[in-house]
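Chemist: Take this sequence and fold it.
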Amino acid sequence: MSAVAWIAVVSLSAWVWLLLGQGFFWRTDQRLPDRDEPVRWPSVAVVVPARNEAAVLPASLPSLLAQEYPGDAEVVLVDDCSDDGTGELARALSVRCGGLPLTVVTPGEPEPGWTGKLWALRHGIALARRWKPDFLLLTDADIAHEPDSLYELVRAAGPVSGAGGEGDFDLVSQMARLRVTSTWERLVVPAFVYFFGQLYPFRWVNRRGTRTAAAAGGCVLLRTRAAERAGVPESIRQAVIDDVSLARAVQRSGGRIWLGLADRVDSVRPYPGLRELWRMVSRSAYAQLRHSPLLLAATVAGLLLVYVVPPAAFVTGLTTGDAAAAWAGGAAWVVMAGTYMPMLGYYRQSLWLAPLLPFTAFLYLLMTVDSAVQHHLGRGAAWKGRTYARPEAAPEP
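Modeler: Alright, predicted model coming up:
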């Protein structure tokens, strides 16, 4: 066989392994566990870090204030030095919409060694702990919740005591359904969740005794006792990938975590163009690789082998008459597209987008390289006017 055919066979072998041996990451059936209602509904403090979020608050904050929850619940919005009137708008929405009590606090600029979001969470959690809530719901300012979202999250977590029985969780996180409206959102967003699930298979995260830990930062229900035991957010204060860092900290301290896809929790933040999506991915991609040039090189090589080789080998085989290359490349491409279809279905997108996954993967490769370039230029992870030139990656277990 030709060299192209051998490379295509290696790529096909990788896809067979991914299909069967990577925790069935491509399936989309990990949803909130169905549990009985607790005898006593625990108290919950909802903490919302917000920096310059006036554009999305009218679509998200009222959904939190309107939660139909049988127990005691309050909302703390941490206005992280916004200059667009985020705090004032939040207070006005509370007066207009009613519902759960709202407190708005402003902690000031982060101290050295803290990322902005974790600094805001530190102050929100500190204020919430004065009320001694049983749970903390950490949710982003661009996340809209259906009225029963908090009810279902607490029910899924299990008894307040967290006695350690089957199905009791210290952290329950849902990957909010991201907005998919523009052409670029349709092309890039479902793949973002697909790649996340490939890196952190939800089944592995949810398995008792696992070493795989991850969470989705937009919606995290956390037992207060587990947060104290894990020392968060202080123990992860420099993490750019704060959700994965949080999950690892809880897991290391003996807590059990659960992660799945959401049906009734949605992001309302628009990403209308490639530029916005590029910024979303590139700001933390190199941190995920622990700022390692070797890991970057391995990642680039892996993305090329797994995602780019199949269509390239298929086309090369057809044009040169190399049947083995065309067969192996085509088969790998079919398996790849087949694993992507469930995620497209979850996002209610056309399955005809599945064969375009190699193009999207190549875009992610470029975003990752750009993330490394920005880091070495000293610009690091930039987000909402703040730059973390040398941020730490999520701590390893």
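Chemist: Please make it C-alpha for all contacts and neighbour counts, starting now.
Modeler: OK.
Chemist: chain center to stretch 243-258, what's the gap?
Modeler: In this view, stretch 243-258 has its centroid 14 Å away from the chain centroid, taken as C-alpha atoms, centre = their mean, to the nearest Å.
Chemist: What of stretch 324-335?
Modeler: On C-alpha atoms, centre = their mean, the centre of stretch 324-335 falls 31 Å from the chain's centre.
Chemist: Here is a second sequence; please produce its structure as well for comparison:
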Amino acid sequence: MTWVSAGSLLAWVWLLLGQGFFWRTDVRLPERRDPERWPSVAVVVPARDEAEMLPVSLLSLLAQDYPGRAEIFLIDDGSSDGTGALARALAAADEACGLPLTVDSPGDPEPGWTGKLWALRHGIALARARTDLDAEYLLLTDADIAHEPDSLRELVSAARSADLDLVSQMARLRVASGWERLIVPAFVYFFAQLYPFRWVNRPGSRTAAAAGGCVLLRRAAAERAGIPESIRHAVIDDVTLARAVQRSGGRIWLGLAERVDSVRPYPGLGELWRMVSRSAYAQLRHNPLLLAGTVGGLAVVYLAPPVALLAGMLTGDPLPAVTGGAAWALMAGTYVPMLRYYRQALWLAPLLPFTAVLYLLMTVDSAVRHYRGRGAAWKGRTYARPSTPR
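Modeler: A predicted model of the protein is given here:
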């Protein structure tokens, strides 16, 4: 136990100093200035059974205060709850001051496509066909994301000022219920640990990631990278999109949002569990060796410290107690900035090992679902692992 806890302590020293300062939450939109000419933007919103979200999310897009030309393309991906009709009604009620809105449906996705990317393909095609719009940028945003009125202006200004091909903000997720407080900040914390924002934003970096809820993409970069056709099979579409743009020579940026929020509720453990497990094993490339390594790594890094501290206290052995306690303290300390970002009580920080256990179980469950043929299930669709590289 002493050796395991010492290994965990060394791991946390490395994570604190050598993993791109992932735990810091100060990566926000880069310095920006208004361009001389505001480029035109097509806002593409894939939506499947999102009638509950639209009164907040769509209205926030219609109300964008953008100096240039912008138009919204909401793509109804086979909804059964009246999503398309509600979108038209909301736009009609806001017609006097809102951005123009086109609502369309592409039908069922073709084989090899995920539903979201099939909808994005259709929306991007509609935008390209609008010669009067001639969009230079695409804002790809989910139907559960609410934007402050200056969100589009700030995104475009940042992209133009820093000459970026992709600017993505990790929307602030809803944190209201007890389970959301326990799991949601950790979700963003673990994502940043896996894809440190500073590494993503470093020119020439090999680390690429984006947050799919809010992605501003230069249209020329999308065409150069073959988006969305080149990533049509991706379950984790945001990270795959960022990699495609980066590999084609584009400059990407990722950070935390200040004025972009997810309004989707996850009040119970079941909803949060499905949200994580639907793509966790895909993140591990459906590789059982990576799964085993991840489980072992989580156990050593997150579970060993409190176990070692408790064992040392019970046996009177100071070495595992000291090393385990120090590792646990470092762990909790790195979690504090994320809790502050989400305006949560700091006493949640020492509970991170318990949350890590939940994520470990969600990841294992994701693998079990895959091998049972249920793959990544979301809103009535199940996506299996692609049989061949695409």
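Chemist: Quick check: TM-score for this pair?
Modeler: After superposition, the two chains reach a TM-score (TM-score structural alignment, normalised by the length of structure 2) of 0.97; 385 aligned residues with a C-alpha RMSD of 1.1 Å.
Chemist: mind checking the SS state of the most centrally placed residue in structure 1?
Modeler: With distances taken as C-alpha atoms, centre = their mean, structure 1 has A216 as the residue nearest its mean C-alpha position (3.5 Å). At A216 of structure 1 the chain is in coil, as set by DSSP: H, G, I helix; E, B strand; the rest coil.
Chemist: In structure 2, what residue corresponds to it?
Modeler: Matched by TM-score structural alignment, A216 of structure 1 corresponds to A211 in structure 2.
Chemist: distance of that match from L330 of structure 2?
Modeler: Between A211 of structure 2 and L330 of structure 2 the computed distance is 27 Å (C-alpha to C-alpha, to the nearest Å).
Chemist: what does L298 of structure 2 give?
Modeler: Separation of L298 of structure 2 from L330 of structure 2 (C-alpha to C-alpha): 15 Å.
Chemist: Mind jotting down where the strands sit in structure 1?
Modeler: Using DSSP state E, the strands of structure 1 run over residues 44-50, 73-79, 102-105, 135-139, 143-145, 171-177, 219-223, 257-267, 381-383, 386-388.
Chemist: Make a markdown table from those and add mean neighbour count and distance to S235 of structure 1 to it.
Modeler: What follows is the strands of structure 1, written out as a markdown table (neighbours: other C-alpha atoms under 10 Å; distance: least, C-alpha to C-alpha, whole Å):
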| stretch | mean neighbour count | distance to S235 of structure 1 |
| --- | --- | --- |
| strand 44-50 | 26 | 18 |
| strand 73-79 | 24 | 20 |
| strand 102-105 | 18 | 22 |
| strand 135-139 | 25 | 16 |
| strand 143-145 | 26 | 25 |
| strand 171-177 | 25 | 16 |
| strand 219-223 | 26 | 15 |
| strand 257-267 | 22 | 18 |
| strand 381-383 | 18 | 20 |
| strand 386-388 | 16 | 18 |
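Chemist: Just send those back as JSON lines, with distance to S11 of structure 1 too.
Modeler: JSON lines is the format used below for these (distance: least, C-alpha to C-alpha, whole Å):
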{"stretch": "strand 44-50", "distance to S11 of structure 1": "42"}
{"stretch": "strand 73-79", "distance to S11 of structure 1": "47"}
{"stretch": "strand 102-105", "distance to S11 of structure 1": "52"}
{"stretch": "strand 135-139", "distance to S11 of structure 1": "39"}
{"stretch": "strand 143-145", "distance to S11 of structure 1": "38"}
{"stretch": "strand 171-177", "distance to S11 of structure 1": "29"}
{"stretch": "strand 219-223", "distance to S11 of structure 1": "35"}
{"stretch": "strand 257-267", "distance to S11 of structure 1": "28"}
{"stretch": "strand 381-383", "distance to S11 of structure 1": "32"}
{"stretch": "strand 386-388", "distance to S11 of structure 1": "36"}
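Chemist: just so I have it, where are all the helices in the stretch 1-150 of structure 2?
Modeler: Per DSSP state H, counting those that start in this stretch, the stretch 1-150 of structure 2 carries helices over the ranges 2-18, 54-62, 83-93, 115-129.
Chemist: Once you drop chain neighbours, what's closest to the match of A216 of structure 1?
Modeler: M170 (5.2 Å; C-alpha to C-alpha, 6 or more residues apart in numbering).
Chemist: what's near enough to touch that neighbour?
Modeler: A210, A211, G212, G213, C214, L254, G255, L256, A257 (C-alpha atoms under 8 Å, 6 or more residues apart in numbering).
Chemist: got the contact list for W273 of structure 2?
Modeler: If you count contacts by C-alpha under 8 Å, 6+ apart, W273 of structure 2 has them with M362.
Chemist: which position in structure 1 aligns with it?
Modeler: Aligned partner of W273 of structure 2 by TM-score structural alignment: W278.
Chemist: again with M53 of structure 2
Modeler: In structure 1, the residue matched to M53 of structure 2 (TM-score structural alignment) is V56.
Chemist: Ok, E31 of structure 2 next?
Modeler: In structure 1, the residue matched to E31 of structure 2 (TM-score structural alignment) is D34.
Chemist: Now do the same contact list for its match.
Modeler: D34 of structure 1 neighbours (C-alpha under 8 Å, 6+ apart): R155, A156.
Chemist: do the same with E111 of structure 1
Modeler: W119.
Chemist: can you check A328 of structure 1 too?
Modeler: A5, A8, V9, L12, P310, A313, F314.
Chemist: Can you tell me what D134 of structure 1 aligns to in structure 2?
Modeler: Mapped onto structure 2 by TM-score structural alignment, D134 of structure 1 lines up with E136.
Chemist: separation between that match and E71 of structure 2?
Modeler: 12 Å.
Chemist: anything in contact with each of the two?
Modeler: Common neighbours of E136 of structure 2 and E71 (C-alpha under 8 Å, 6+ apart) are V41.
Chemist: Nearest to W383 of structure 1, out of the contacts of A328 of structure 1: which one, please.
Modeler: Taking C-alpha to C-alpha as the measure, W383 of structure 1 sits nearest to P310 out of those, at 35.1 Å.
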